[in-house]
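Enquirer: what's the 3D shape of this:
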Amino acid sequence: MQPPPDETRRDAAEDVQWSRPECQLWTGTLLLGTCLLYCARVSMPICAVSMSQDFGWNKKEAGLVLSSFFWGYCLTQVVGGHLGDRIGGEKVILLSASAWGFITAATPLLAHLGSAHLAFMTFSRILTGLLQGVYFPALTSLLSQKVRESERAFTYSTVGAGSQFGTLLTGAAGSLLLDWCGWQSVFYFSGGLTLLWVWYVYRCLLSEKDLLLALGVLAQGLRVTRHTKVPWRRLFWKSSVWAGSSTWCPGWWPFLLVCSAGFSLTVSSVRVTGPLPCGSSCSGISVNIQDLAPSCAGFLFGVANTAGALAGVVGVCLGGYLIETTGSWTSVFNLVAAISSLGLCTFLVFGKAQRVDLSPIHEDL
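Expert: Below you'll find the predicted structure:
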């Protein structure tokens, strides 16, 4: 008598999970990777004031450059999660990090290619957003497949803490670099560290054969046999999936609004210390998605994070309107608090941690 398909999938998943030493090594590495992700992400906001002075940007043009990151960031969430589920999250992370690290380090050169520096900077930020958009969905896919269920919350919250560390590190070190060496040094610093991290992961943690295989799969149009199908109809019929996704909607509004307004991150990074306890969501809502669908966690996380990023884009226009109308930031944060409370209530009523991807009948994505 053959075991049920669900039990077979569980046994296969346990065979590929990391041992404890491997998990500890990868946790530290991914913590640093997340830190560097945010170092590269906030380099432009830190340098916005100095660059505006050098290139003669007004506040509207500076806001255009800063907010353009999220135009690309919205578009690759689902793609990144789907790629992570199919070829391995660690490979997606490595390939994207190598690209965004190079673009970040090359930003000062792009800014001086010609007179159209505003167009070049906007394009580079969109491209950086596209590349960084795959990181967290691929990370979620990786941890859901490689980390034991009992350790996922701790591992994910530890890795997710890199976002706060990266913002604070770049806010502090970037301010010093701005004063000592100019705004170009901030991009060299964050981009160079990212490329060093990529080199370490490639040399010490990934085999060249696996990486070349992943590149071959991408070149052939993702014709692979592993994880080629996602039970998307089954997923979206579950109220727990919608409840988990709804909690992400207000997540990007404050950060995106600050960036689009053209503030220097030397100010906003100090204010980051206020909401640091909110990072506990990394051990709650983020891990819940892995509990719901470990076999396609990257795809599901991409959907949820897309909702959050799109809400952030809408928040720029709506927040700007509220500020002009009321003359105060209070109305913006009151709106975010109200939507967050609605998301909390929705999750408390409909949210669950029961797996929803165990049906043997999978529909094509």
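
Enquirer: going forward, measure contacts between C-alpha atoms and count neighbours the same way
Expert: OK.

Enquirer: on contacts alone, who are the packing partners of the helix or strand hosting Leu109?
Expert: If you go by DSSP states H and E, Leu109 is part of helix 89-111. For helix 89-111, the elements it packs on are helix 20-41, helix 77-87, helix 117-132, helix 135-146, helix 184-204, judged by 3 or more Cα pairs under 8 Å, 6 or more residues apart in numbering; DSSP states H and E.

Enquirer: how about JSON lines for the ones you listed, with mean neighbour count and distance to Phe236 added?
Expert: Output for these, formatted as JSON lines (neighbours: other Cα atoms under 10 Å; distance: least, Cα to Cα, whole Å):
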{"stretch": "helix 20-41", "mean neighbour count": "20", "distance to Phe236": "29"}
{"stretch": "helix 77-87", "mean neighbour count": "27", "distance to Phe236": "14"}
{"stretch": "helix 117-132", "mean neighbour count": "21", "distance to Phe236": "25"}
{"stretch": "helix 135-146", "mean neighbour count": "27", "distance to Phe236": "18"}
{"stretch": "helix 184-204", "mean neighbour count": "19", "distance to Phe236": "35"}
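
Enquirer: please give me the structure for this one as well, since I'd like to look at both together:
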Amino acid sequence: MSEGGQKKRWGMVFALFVAFVLCNLDKVNMSVAIVPMAESFGWTATQKGLVASAFFWGYSFTQIPGGWLASKYGGKSVLFWGVVLWSFGTLIAPWCAALGMPWLLASRFLVGLGEGVAPSAATGVLAKGVPPSQRSKAVTTAFGGLDVGSLTGLLIAPPIIFYLGGWAAVFYLFGVLGFIWGAWWFASFMNDSSTDMKEAPLAAGAKKGLSIPWAAFFRNPQFWALTVAHFTWNYFSYGLLAWLPSFLASAMGVTLSKSSFLSILPYLSTVIVTATIAPLAGKLEADKTLTRTQIRKGSQTLCFGVGAVMLTAIGLIVNATPVAAVTNQTIAIVIGLLSVTFGFAAFIRTGLFCGHQDLSPKYASIMLGVTNTAAAIASTLSTFFTGLFLSMTGGNWAYSLFFPIAVLQLVSVFVFLIWKSDPVDFDA
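Expert: Reported below is the predicted structural model:
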């Protein structure tokens, strides 16, 4: 490909990166805005959990259909309409909130529907537009937008709320940004095939009516290990994404702006560690210091094992420290433990998220759609049940948020011990 074609290709990858930044901006906005919204509308903890979980109802619904739509109509078109849909749901959220809870839940459901097609659509775009020699870099760059989106949202949402017209401004601004991205994508990439490679074997097979061996998936122990790990990952990651600002404000007694700033630090540790683990894992495998199976098992053990210990410690600290007794040292310890948790969570990139490709490159995207459906259900359960447990326990954050995640992580560590990275012929 010419130099101009390469620039076009990486411009497209950058556009995907921006799409995923917007993707998590529109998740995080509710995590921050829900604090003043709850005060304004008088919501209980259960109602807050309901609002936080509504996104994942839609997100769960479009995981597998998103892959089918992308294969039928092309990832570029599906991603465009997904971004437009979730941006529309974001934009109308303030008006829906004024109309009542059912309308607000419907708007968040629309956001989830739109975002649910994004992973499969972007994977289709990258598979068709990026050669294997550049795919690792492209995938890391594009999906890295998720972490940047979380960091950016937690950083800029509080100033927007305080200085640009209240909590509604977050939804208006982020919604408009999505439509701007859509116009850019439509004009520059959506109908441009200049970056596309020749038809990939998998894509060609799909057009001929690829028969998916569903029964073989569900009979395979490694597939179930991936499913359990993915379920646990989302229960952990989205539960904390949705509730961390509220936890810091409620249990640690910090202001909304300070709680959002402190929430950034754990995610920053994830970004930093992510930049180091991929080359480390590659070197260990290339030097034959560890086998691929050992790297996957070790990564998952570090990800969830360290997390379980750290979250248990946080729960014990919270239980032993009433809000009135919280000091700056207490806050520093909790944030430090959370940062260690999220730092080691980055090992998920060389564990779970490499597992689908290890088992079957042919069916990796389909298996990801299935395990991500289970993961999306976990996200719904985590956000909703945390609020429900808070109501049932009188606001006990240890038993509502931290201990349940720690138990799931320990179970997942032991389940993943059955993992083998040997390729599986699911068509046999």
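
Enquirer: Superposed, what's their TM-score?
Expert: Put the two chains on top of each other and the TM-score (TM-score structural alignment, normalised by the length of structure 1) is 0.76; 326 aligned residues with a Cα RMSD of 3.4 Å.

Enquirer: Residue in structure 1 paired with Ala313 of structure 2?
Expert: With TM-score structural alignment as the criterion, Ala313 of structure 2 has no equivalent in structure 1.

Enquirer: Need the three-state assignment for Ala313 of structure 2.
Expert: What DSSP: H, G, I helix; E, B strand; the rest coil gives for Ala313 of structure 2 is helix.

Enquirer: That one: how many residues sit nearby?
Expert: For Ala313 of structure 2, the neighbour count with other Cα atoms under 10 Å is 19.

Enquirer: can you list the helices and strands packed on helix 89-111 of structure 1 in CSV and add distance to Ser52 of structure 1?
Expert: Below are these laid out as CSV (distance: least, Cα to Cα, whole Å):
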stretch, distance to Ser52 of structure 1
helix 20-41, 18
helix 77-87, 30
helix 117-132, 10
helix 135-146, 29
helix 184-204, 13
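
Enquirer: The ones you listed: which one's closest to Ile285 of structure 1?
Expert: Set against Ile285 of structure 1 and scored by Cα to Cα, those come closest in helix 135-146, at 11.8 Å.

Enquirer: Tell me the mean distance between that closest one and structure 2 once they are aligned.
Expert: Superposing on structure 2 and averaging over aligned pairs (mean Cα distance after the TM-score superposition for structure 1), helix 135-146 of structure 1 comes out at 3.2 Å.

Enquirer: And that helix, how far out from the chain middle?
Expert: Offset of helix 135-146 of structure 1 from its chain centre (Cα atoms, centre = their mean, to the nearest Å): 11 Å.

Enquirer: Can you name every helix or strand that the helix or strand hosting Leu348 of structure 1 contacts?
Expert: Assigned by DSSP H and E, Leu348 of structure 1 falls within helix 330-350. Helices and strands touching helix 330-350 of structure 1, by 3+ Cα pairs under 8 Å, 6+ apart, are helix 239-246, helix 297-326.

Enquirer: Identify each buried residue in the longest one, please.
Expert: Neighbour-count burial for helix 297-326 of structure 1 flags 297-313, 315-316, 318-320, 322 (criterion: 16 or more other Cα atoms under 10 Å).

Enquirer: For it, name the packing helices and strands.
Expert: Applying 3+ Cα pairs under 8 Å, 6+ apart, one finds that helix 297-326 of structure 1 makes contact with helix 59-73, helix 77-87, helix 135-146, helix 239-246, helix 253-260, helix 285-292, helix 330-350.

Enquirer: at 7 Å what do you get?
Expert: Here helix 297-326 of structure 1 touches helix 77-87, helix 135-146, helix 253-260, helix 285-292, helix 330-350, going by 3 or more Cα pairs under 7 Å, 6 or more residues apart in numbering; DSSP states H and E.

Enquirer: Flag every buried residue along the last one.
Expert: The one in question is helix 330-350 of structure 1. By 16+ other Cα under 10 Å, the buried positions in helix 330-350 of structure 1 come out as Val332, Leu335, Val336, Ile339, Ser340, Gly343, Leu344, Thr346, Phe347.

Enquirer: any idea what Gly369 of structure 2 aligns with in structure 1?
Expert: Structural correspondence for Gly369 of structure 2 with respect to structure 1 (TM-score structural alignment): Gly302.

Enquirer: Let's check: the centremost residue of structure 1 is which one?
Expert: Among the residues of structure 1, Phe136 comes closest to the average C-alpha position under Cα atoms, centre = their mean, at 3.9 Å.

Enquirer: any idea how far it is from His82 of structure 1?
Expert: Distance of Phe136 of structure 1 to His82 of structure 1, computed by Cα to Cα, to the nearest Å: 12 Å.

Enquirer: follow-up on the earlier one: out of the helices and strands packed on helix 89-111 of structure 1, the one nearest Gln290 of structure 1 is which?
Expert: Nearest to Gln290 of structure 1, of all these, is helix 135-146, at 5.6 Å by Cα to Cα.

Enquirer: how about the helix or strand that that closest one is followed by, which residues of structure 2 does it hit?
Expert: Note on helix 135-146 of structure 1: by DSSP H and E, the next helix or strand toward the C-terminus is helix 152-160. Counting by TM-score structural alignment, helix 152-160 of structure 1 falls onto residues 135-143 of structure 2.
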